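**Q** The following block contains a protein sequence and its predicted model.
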Amino acid sequence: MRFWNALNAGGMLHIRLGAAGKNVQKGVTMRFSDMDLKSIRVFRAVVDNHGFAGAQIALNISQPAVSAHIKALEERLGFTLCQRGKSGFQLTEKGERVYDSIKTLLHAVEHCETAIGELRHHLTGVLRLGLAANTITDRNFSIREAMERFNLRDHDVSPNILIGTPDLLEKELLNGSLHLAVGNFTSNFDVLRYRKLYDEKNTIYCSAHSPLFTIDDAEISPTKVRNGNFVTRAYLNQIELSHLPGTRPCAVVSNMEAQAILILSGNYIGYLADHYAAGWVETGELRPLSHPELDRLIPFHLVTRKGMPPSQVVEVFIADLCAAMRV
């Protein structure tokens, strides 16, 4: 099937469905009302939050209201967007295509709001920012100061922050759902622009239940830890162990919190960001196994998409972030 939409100057959305390789059927034209746009935004929230309950929390409206918006949108379109029930939430094939199209539509609306704000010399719109998880405790990453600087400006900008793994953030940048992201990216997509901001220091840690916890500092060496039960983060592509040839992880997890859980159990050792582990070190639950040949600096980058001129909102926030980072 083929699906596309186009928004013209009259506020019309053209939706056409047809079999691939055949003549597309005559399009169904919808003129959006304010209620249609509300229902579209609710539908996007349902998909982004994996169901009606998640959308209810995200939008702060009742679940019957969410259901009413989805039902109204389906009646307007003439087909079912999603299956819901005991088996869980799932988009239909047409629902997936509508979702892709409404993202384009809502981005266009946001761009229009921002452009009008620029004409009025006033920051208006949405700032969609992606951040790597577990950075709030890192004093080298001045995201709070950047937000403080930005909020000193006269603006009507709604910040929308997504916390996720680097691969998720890159995916959302590529599909246009994020304006910018900051994280410890190991890939390098040609269509994305990477600007280094700082290095995050990572050290091998063991728990108080590990036999390595009581060894003397002088005994810490690559040889001593090489045969440990390492747990690594999948998105780092094993760069944590690249300096220990022949060492293989015993466990691979998706994020640093899961890594910390396994290390705290006593059966594993692994790299954690020093700022993240500091609280457990202070309580005596973790110990850093620091050594010049073992300590790692993980670069963090500011990433935007090439070929898409940033809005004034994004440009101003990036300027505030770079000023806060002193870069």
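**A** Alright, I've got the coordinates. Residues are numbered from 1 along each chain as shown.
**Q** Going by C-alpha atoms from here, please, whenever you check contacts or count neighbours.
**A** Fine.
**Q** where exactly do the helices run in the chain?
**A** Assigned by DSSP state H, the chain shows helices spanning 34-48, 52-59, 63-77, 93-119, 143-151, 166-174, 222-225, 256-264, 274-282, 312-325.
**Q** Output these as JSON lines; include the columns distance to residue 185.
**A** JSON lines is the format used below for the helices of the chain (distance: least, CA to CA, whole Å):
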{"stretch": "helix 34-48", "distance to residue 185": "23"}
{"stretch": "helix 52-59", "distance to residue 185": "28"}
{"stretch": "helix 63-77", "distance to residue 185": "36"}
{"stretch": "helix 93-119", "distance to residue 185": "25"}
{"stretch": "helix 143-151", "distance to residue 185": "17"}
{"stretch": "helix 166-174", "distance to residue 185": "6"}
{"stretch": "helix 222-225", "distance to residue 185": "25"}
{"stretch": "helix 256-264", "distance to residue 185": "14"}
{"stretch": "helix 274-282", "distance to residue 185": "18"}
{"stretch": "helix 312-325", "distance to residue 185": "18"}
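**Q** Same list, these, but as a markdown table with distance to residue 231 and mean neighbour count please.
**A** Shown next, in a markdown table, are the helices of the chain (distance: least, CA to CA, whole Å; neighbours: other CA atoms under 10 Å):
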| stretch | distance to residue 231 | mean neighbour count |
| --- | --- | --- |
| helix 34-48 | 30 | 18 |
| helix 52-59 | 31 | 17 |
| helix 63-77 | 40 | 16 |
| helix 93-119 | 36 | 16 |
| helix 143-151 | 28 | 16 |
| helix 166-174 | 18 | 19 |
| helix 222-225 | 12 | 14 |
| helix 256-264 | 6 | 19 |
| helix 274-282 | 15 | 16 |
| helix 312-325 | 31 | 18 |
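**Q** quick one: the biggest strand by length in the chain to helix 312-325, angle?
**A** Longest strand in the chain, counting residues (DSSP state E): strand 192-207. With axes from the mean of the first three to the mean of the last three CA atoms, to 10 degrees applied, the angle from strand 192-207 to helix 312-325 works out at 40 degrees.
**Q** which of the residues in strand 192-207 are buried?
**A** Neighbour counts using 16 or more other CA atoms under 10 Å place 192, 194, 197, 198, 200, 201, 202, 203, 204, 205, 206, 207 of strand 192-207 among the buried residues.
**Q** and here's the other structure:
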Amino acid sequence: MSKLPKNLTQHDIKLLRVFQTVVDCGGFTAAETELNIGRSTISIYIANLEQRLKLNLCQRGRQGFSLTREGQAVYNAIQTLEQAHQQFSQLVASLTDECSGELVILTADQLDQSRLTLLSKVCAALQQQAPRLTLALDVMPLQQIELALLKDQAHLALMPGYRQIDGLQYQHAFSTPIFLCCGSAHPLYSVTDEDINDETLAGYPAIHPGIDINPEGRKQLQKLKASARAYQFDTRLALLLSGGYIGFLPAEIARPYIENNQLRFIRPSQYQYPFNQSIVTKTSPRDSAKVQLALNIIQPLLACLDGIKSD
């Protein structure tokens, strides 16, 4: 059986569309009005298509119009071709409008200097490369961030890598140290590090982040007596400044309070763990072009951020 040319010509497509219309209308006579051509011309077109395909596509005569088995198969293939054409048109339309609309970036808590630096540079690059985009930044609890990404309500998140779930993809961004702290009103504030050990710490109320964190962090938290819960760093900071609790804070957030003698680190060489950050996106996002644009901007910035941290 011979086939149509591998690359369909405009004439081939025209013949296929005439055949499709005839089938949709249920015969040659009904198709005349739809195609705005005479029945004899339609007959010539169908005969031409059958000759090119070396197939008998339909029966026409006194008993009416009907498709042959081969004709039905060709008609089904035309439907598939039509769907592919529509999908292509939709794709082109989406690409034309890919750099407009809203791009939503979420974070999970108060921004330390590392994350603030990264996000500010990302926003500057997005504004320059895609000025028609409207940027929307927001802070949400971790579980709400995951749900927003899965529902295509957000495009990207910068969040702790505390777990990985199906449907999302994770790229390690950077780690910052997180240290055990207490406020100036806490009994341990004036105790030297040499006089503080695991048993000492176990006697004081401590703040738990309220989520499952990395293994190093879990080991540290197991040494403490969890008596309060605060994932957000600003709320955790309030508990620490109250003088009633000990708890972990990233060095960059704690530093101004350390310098003002409002907080202190407790044996920082021993009681610390890495605070790992990840760039999180949906595995197959609806607005894939926007997500990819953001990721392409972020990649080179991560290396620059490492340089800023080391200064």
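**A** That came in fine, so what should we check first? The model shown is predicted, which means the values in this text are computed figures rather than measured ones.
**Q** Given these two chains superposed, what TM-score do they reach?
**A** After superposition, the two chains reach a TM-score of 0.62 (TM-score structural alignment, normalised by the length of structure 2), with 215 aligned residues with a CA RMSD of 2.8 Å.
**Q** quick revisit: and the helices of structure 1: which comes nearest residue 187 of structure 1?
**A** Closest approach to residue 187 of structure 1 among the helices of structure 1 (CA to CA): helix 166-174, 8.4 Å.
**Q** Let me know which of the helices of structure 1 is the nearest to residue 298 of structure 1.
**A** Of all these, helix 274-282 sits nearest to residue 298 of structure 1, with 11.3 Å by CA to CA.
**Q** got a list of what the nearest residue to residue 67 of structure 1 once chain neighbours are set aside touches?
**A** In this structure, residue 67 of structure 1 finds its nearest non-sequential neighbour in residue 52, 7.4 Å apart by CA to CA, 6 or more residues apart in numbering. Residues near residue 52 of structure 1 by CA atoms under 8 Å, 6 or more residues apart in numbering: 46, 63, 66, 67, 89.
**Q** Now the first one: closest residue in space, sequence neighbours ignored.
**A** Beyond its immediate neighbours in the sequence, the residue positioned closest to residue 46 of structure 1 (CA to CA, 6+ apart) is residue 55, lying 4.8 Å away.
**Q** dump the residue contacts of the one you found.
**A** 42, 45, 46, 48, 49, 66.
**Q** Of the residues you listed, which is the nearest to residue 28 of structure 1?
**A** Nearest to residue 28 of structure 1 out of the contacts of residue 55 of structure 1 is residue 42 (CA to CA; 21.7 Å).
**Q** wait, isn't the closest one in contact with residue 70?
**A** Yes - look at residue 42 of structure 1 against residue 70 with CA atoms under 8 Å: they come within range, at 7.3 Å.
**Q** ok, back up a step: tell me the residue in structure 2 aligned with the residue nearest to residue 46 of structure 1.
**A** Matched by TM-score structural alignment, residue 55 of structure 1 corresponds to no residue in structure 2.
**Q** residue in structure 1 matching residue 78 of structure 2?
**A** Checking with TM-score structural alignment, residue 78 of structure 2 has no match.
**Q** pretty sure residue 78 of structure 2 contacts residue 20?
**A** Yes - using CA under 8 Å, residue 78 of structure 2 is in contact with residue 20, at 7.2 Å.
**Q** which part of structure 2 lines up with the longest strand of structure 1?
**A** Under TM-score structural alignment, the alignment places strand 192-207 of structure 1 onto residues 168-183 of structure 2.
**Q** After superposing, tell me the mean distance of that stretch to structure 1.
**A** For stretch 168-183 of structure 2, the mean distance to aligned residues of structure 1 following superposition is 0.8 Å (mean CA distance after the TM-score superposition for structure 1).
**Q** how long is stretch 278-287 of structure 2 end to end?
**A** End-to-end distance of stretch 278-287 of structure 2 (CA to CA, to the nearest Å): 20 Å.
**Q** List the contacts of residue 104 of structure 2.
**A** Applying CA under 8 Å, 6+ apart, the residues near residue 104 of structure 2 are 135, 136, 137, 138, 153, 154, 155, 156.
**Q** Let me know the closest of those to residue 108 of structure 2.
**A** For the contacts of residue 104 of structure 2, the nearest to residue 108 of structure 2 is residue 138 (8.5 Å; CA to CA).
**Q** Quick one: closest of the helices of structure 1 to residue 127 of structure 1.
**A** helix 312-325 (6.7 Å).
**Q** Report all helices and strands that the closest one contacts.
**A** Packing contacts for helix 312-325 of structure 1, counted by 3 or more CA pairs under 8 Å, 6 or more residues apart in numbering; DSSP states H and E, involve helix 93-119, strand 123-132, helix 143-151.
**Q** okay, and the last one goes to which residues in structure 2?
**A** Counting by TM-score structural alignment, helix 143-151 of structure 1 pairs with residues 119-127 of structure 2.
**Q** what residue of structure 1 matches up with residue 244 of structure 2?
**A** By TM-score structural alignment, residue 244 of structure 2 lines up with residue 267.
**Q** What is the neighbour count of that match?
**A** By the criterion of other CA atoms under 10 Å, residue 267 of structure 1 has 16 neighbours.
**Q** correct me, but it touches residue 212?
**A** No - assessed by CA under 8 Å, residue 267 of structure 1 is found out of contact with residue 212, at 10.8 Å.
**Q** hmm, back to that, distance to residue 291 of structure 1 for the helices and strands packed on helix 312-325 of structure 1 - can I get that in CSV?
**A** Formatted as CSV, these follow (distance: least, CA to CA, whole Å):
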stretch, distance to residue 291 of structure 1
helix 93-119, 48
strand 123-132, 26
helix 143-151, 29
